[in-house]
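Trainee: Next comes the sequence, and after it the predicted model I'd like to discuss.
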Amino acid sequence: MDLGIAGRAALVSGADSGIGWETARLLLEEGATVVITDLDQDDLDRAADRLDAAEGRLFAFAADVTKVDSLASLRDRVMEAVGDIDILVQSSGITGAQGLFHEIDDEGWTHTIEVDLMGPVRLVSTFLPSLRRGGWGRIVLLASEDGVQPYADEIPYCSAKAGVLALMKGLSRSYAKEGLLVNCVSPAFIHTPMTDAMMQKRADQRGTDVDEAIESFLAEERPFMALGRRGEPAEVANVIAFLCSDRAGFVTGANYRVDSGSVASI
């Protein structure tokens, strides 16, 4: 399917692996020029090496979404490389502090919110002037099933993702008439380095292997995931790419769940 984004410029954060990397790959396939960003330049360079792009259509610049100065530097480098961007995909994030509420201290809350909520806020704020100038734009923020179906052992992450959903909805109402459409994608239990680490920790705690940890997690913690498996990053990236496209010209303020039915409500 032609998504109508050939020649568009996109910035994808959290793109050294997982969902962000797969999204960058799809946007490149559709003819966009793509800037990937994440925390570590060496990791980004390795990620870029695994992407197939014609010369001048792929750039990799490290930045820290928790630091305004770092994002300002990223903006300057992006402007120099590709000019104004048309598409922003915010995919960076962490699991953050875990445990029951009484077990999580102020630092755990603060760090999780800084990365998972204020990171998207700062990234959008930094690039919003660029996105508003073209008369056509797309912002896709990565939320989570946790934003509408919180879990007791990761309340900071759930709270941050609920905030991302509210941020998306507010932005969508502010800029739609300028041609800037804003949506969220909410995955559940995707095969990424973040969930790999979660499952390794679960396996270590239970004295099992990772496959058994995944099986028990699905049975005990995510019983409504009808397909009975982890999702793959490409399955999420497919939806993100659609929302970045001309095909989604009447979609804004929406939360697309890519969760195998994990959210129990309709």
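Mentor: That came through fine.
Trainee: Going by C-alpha atoms from here, please, whenever you check contacts or count neighbours.
Mentor: Fine.
Trainee: Let me see the contact set for the residue lying closest to Trp109 once chain neighbours are set aside.
Mentor: Of all residues beyond its chain neighbours, the one nearest Trp109 is Pro156 (5.7 Å), with distances taken as CA to CA, 6 or more residues apart in numbering. With contacts defined as CA atoms under 8 Å, 6 or more residues apart in numbering, Pro156 is in contact with Gly96, Ala97, Gln98, Gly108, Trp109, Thr112, Ile113.
Trainee: Hmm, Val35 and Arg8 touching each other?
Mentor: No: counting by CA atoms under 8 Å, Val35 is not a contact partner of Arg8; they are 11.3 Å apart.
Trainee: okay, the two: which has more neighbours?
Mentor: Of the pair Arg8 and Val35, Val35 is the one with more neighbours under other CA atoms under 10 Å, namely 25 against 21.
Trainee: Assign the more buried one to helix, strand or coil.
Mentor: Three-state assignment for Val35 (DSSP: H, G, I helix; E, B strand; the rest coil): strand.
Trainee: Make sure the residue nearest to Trp109 is indeed in a helix.
Mentor: Yes: the secondary structure assignment for Pro156 places it in a helix, going by three-state DSSP.
Trainee: What distance do you get for it to Leu142?
Mentor: Distance, Pro156 to Leu142, using CA to CA, to the nearest Å: 16 Å.
Trainee: just Gly207 next, same as before
Mentor: When Gly207 is compared with Leu142 (using CA to CA), they lie 32 Å apart.
Trainee: Look at those two and report which has more neighbours.
Mentor: Leu142 (26 against 11).
Trainee: quick one, helices of the stretch 51-200 of the chain?
Mentor: Shown for the stretch 51-200 of the chain, the helices assigned by DSSP state H, counting those that start in this stretch span residues 68-82, 106-116, 118-132, 155-175, 193-206.
Trainee: want to compare, so here's the second one:
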Amino acid sequence: MNIDLKGKTAIVTGSTAGIGRATAEGLARAGASVVISGRGTSRVDEAVRQIRQAVPGSEVAGVAADLATVEGVGAFIAQAPDADILVNNVGTAHIRDYNGIEDVAKIPDEDWLGLFELNVMSGVRMTRHYLPRMVKKSWGRVVFVSSESAVNIPKEMLDYGVTKTAQLAVSRGLAEAVAGTGVTVNAVLPGPTRSEILGDFMAKQAEANGITLEQAEQGFLKAMRPTTLIQRFATTEEVANMIIYTCSDQASATTGAALRVDGGVVRFVA
């Protein structure tokens, strides 16, 4: 399959590392002009440099802004006012030990609200600006990077799971709102992935227990995601492949969908 996105401008939020970084590079390889986003200027600049080096001749720009805030989204939009493709990838999680209901009850309001602002409202605010412009052009792609945790709520990351479920509702509702316009809105649900957040957590676990990274990952899967069918962590490139396809002309009949790249963790057919 030849995915050609020449002439399209793509924004990928949270794209200095992990799934966002792999997605930005993949979109650049497909010919899109890509806008990188992150909170810090140095990391944004470095990601831009790396992608330009990896994809000679690519058009890559970067904008540093905190998309968890209204002001940050406004600053981003001021520098990149138009896009054909929007990948709402930015997000984070608080990975905690779970020893019972007491741990869930102790999650403070600031954790709940902070995750909701970043994981959910960043995508709401960004889409609120770019989606009407896509509709006017009768072509556009919006992708929310959710998680298998949206449908397989983890007790050790309850607040994270709730935000990922909210993304599915937002994605489906927006797809309904733009029905018949040539614009699609979808969600992609990765499973355990060697991304920056989970990868760093696994590396710390490996070091603390004097084991290899692979052993730490296998321990996590057996304890927390025993239903995995691939029995390993996915790579960021494997997840990005689904996102890039969803951004393409070839995916024109796919909208309002929740597309799983979870390695078979979620045990239902649909």
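Mentor: Structure received. Keep in mind that this is a model prediction, so the values were computed, not measured.
Trainee: TM-score for this pair?
Mentor: The TM-score (TM-score structural alignment, normalised by the length of structure 1) is 0.92; 262 aligned residues with a CA RMSD of 1.8 Å.
Trainee: residues contacting the counterpart of Met118 of structure 1 in structure 2?
Mentor: For Met118 of structure 1, the aligned position in structure 2 is Met121, judged by TM-score structural alignment. By CA under 8 Å, 6+ apart, Met121 of structure 2 lies in contact with Ala68.
Trainee: how close does Met121 of structure 2 get to Asp66 of structure 2?
Mentor: For Met121 of structure 2, the distance to Asp66 of structure 2 under the criterion CA to CA works out to 12 Å.
Trainee: can you check Ala187 of structure 2 too?
Mentor: Remark: distance between Ala187 of structure 2 and Asp66 of structure 2 (CA to CA) = 22 Å.
Trainee: Repeat that for Met126 of structure 2.
Mentor: Using CA to CA, we find Met126 of structure 2 at a distance of 12 Å from Asp66 of structure 2.
Trainee: Could you tell me which residues touch both of those two?
Mentor: Val73.
Trainee: Distance to Leu88 of structure 1 added to the helices of the stretch 51-200 of structure 1, as a markdown table?
Mentor: Supplementary listing: those in a markdown table, determined by distance: least, CA to CA, whole Å:
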| stretch | distance to Leu88 of structure 1 |
| --- | --- |
| helix 68-82 | 12 |
| helix 106-116 | 16 |
| helix 118-132 | 8 |
| helix 155-175 | 12 |
| helix 193-206 | 22 |
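Trainee: How many residues are close by Arg194 of structure 2?
Mentor: A total of 20 residues lie near Arg194 of structure 2 under the criterion other CA under 10 Å.
Trainee: Kindly apply the preceding question to Ala61 of structure 2 instead.
Mentor: Ala61 of structure 2 has 19 neighbouring residues, counting by other CA under 10 Å.
Trainee: counterpart of it in structure 1?
Mentor: Going residue by residue (TM-score structural alignment), Ala61 of structure 2 aligns to Phe59.
Trainee: Could I get the contacting residues of the closest residue to that match other than its chain neighbours?
Mentor: Taking CA to CA, 6+ apart, and ignoring the residues beside it in sequence, Phe59 of structure 1 has Val35 as its nearest neighbour in space, at 4.6 Å. Val35 of structure 1 sits next to Ala9, Ala10, Leu11, Val12, Leu58, Phe59, Ala60, Phe61, Val78 when contact means CA under 8 Å, 6+ apart.
Trainee: From Gly264 of structure 2, how far out is the residue mapped onto the residue nearest to Trp109 of structure 1 from structure 2?
Mentor: In structure 2, the residue paired with Pro156 of structure 1 is Asp159, using TM-score structural alignment. Counting by CA to CA, the separation of Asp159 of structure 2 from Gly264 of structure 2 is 23 Å.
Trainee: most residues in a single strand of structure 1, which one?
Mentor: Longest strand in structure 1 by number of residues, with DSSP state E as the criterion: strand 180-187.
Trainee: ok, the residue nearest to Trp109 of structure 1 to Tyr256 of structure 1 distance?
Mentor: Taking CA to CA, one finds Pro156 of structure 1 at 22 Å from Tyr256 of structure 1.
Trainee: about what we covered before: return the closest of the contacts of Pro156 of structure 1 with respect to Leu165 of structure 1.
Mentor: Taking CA to CA as the measure, Leu165 of structure 1 sits nearest to Ile113 out of these, at 13.7 Å.
Trainee: Might one say that the closest one is in contact with Ala162?
Mentor: No: using CA under 8 Å as the test, Ile113 of structure 1 is too far from Ala162 to be in contact (10.9 Å).
Trainee: Neighbour count for these two, which is higher?
Mentor: Per other CA under 10 Å, whichever of Ile113 of structure 1 and Ala162 has more neighbours is Ile113, with 24 against 21.
Trainee: Please tell me how far that one sits from Gly134 of structure 1.
Mentor: Applying CA to CA, one obtains 31 Å for the distance of Ile113 of structure 1 from Gly134 of structure 1.
Trainee: same deal with Thr110 of structure 1?
Mentor: As defined by CA to CA, Thr110 of structure 1 lies at a distance of 35 Å from Gly134 of structure 1.
Trainee: quick one on the thing from earlier: compare Ala187 and Asp66 of structure 2 (neighbour count), which wins?
Mentor: Each of Ala187 of structure 2 and Asp66 has its neighbours counted (other CA under 10 Å); Ala187 has more, 28 against 20.
Trainee: Quick check: the aligned residue for the more buried one in structure 1?
Mentor: For Ala187 of structure 2, the aligned residue in structure 1 is Cys184 (criterion: TM-score structural alignment).
Trainee: How about Ile107 of structure 2?
Mentor: Aligned partner of Ile107 of structure 2 by TM-score structural alignment: Ile104.
Trainee: Surely its match and His111 touch.
Mentor: No: using CA under 8 Å as the test, Ile104 of structure 1 is too far from His111 to be in contact (11.3 Å).
Trainee: Now the common contact residues for these two.
Mentor: By CA under 8 Å, 6+ apart, Ile104 of structure 1 and His111 have these common neighbours: Ala97.
Trainee: which residues sit in contact with Gln205 of structure 2?
Mentor: Residues in contact with Gln205 of structure 2 (CA under 8 Å, 6+ apart) are Ala216.
Trainee: Against Trp109 of structure 1, how distant is the residue nearest the centre of structure 1?
Mentor: Computing the C-alpha centroid of structure 1 and ranking residues by CA atoms, centre = their mean puts Ser91 first, at 2.0 Å. Note on Ser91 of structure 1: its distance to Trp109 of structure 1, by CA to CA, is 20 Å.
Trainee: Excluding chain neighbours, give the residue nearest to Glu117 of structure 2 in space.
Mentor: Beyond its immediate neighbours in the sequence, the residue positioned closest to Glu117 of structure 2 (CA to CA, 6+ apart) is Ala68, lying 5.2 Å away.
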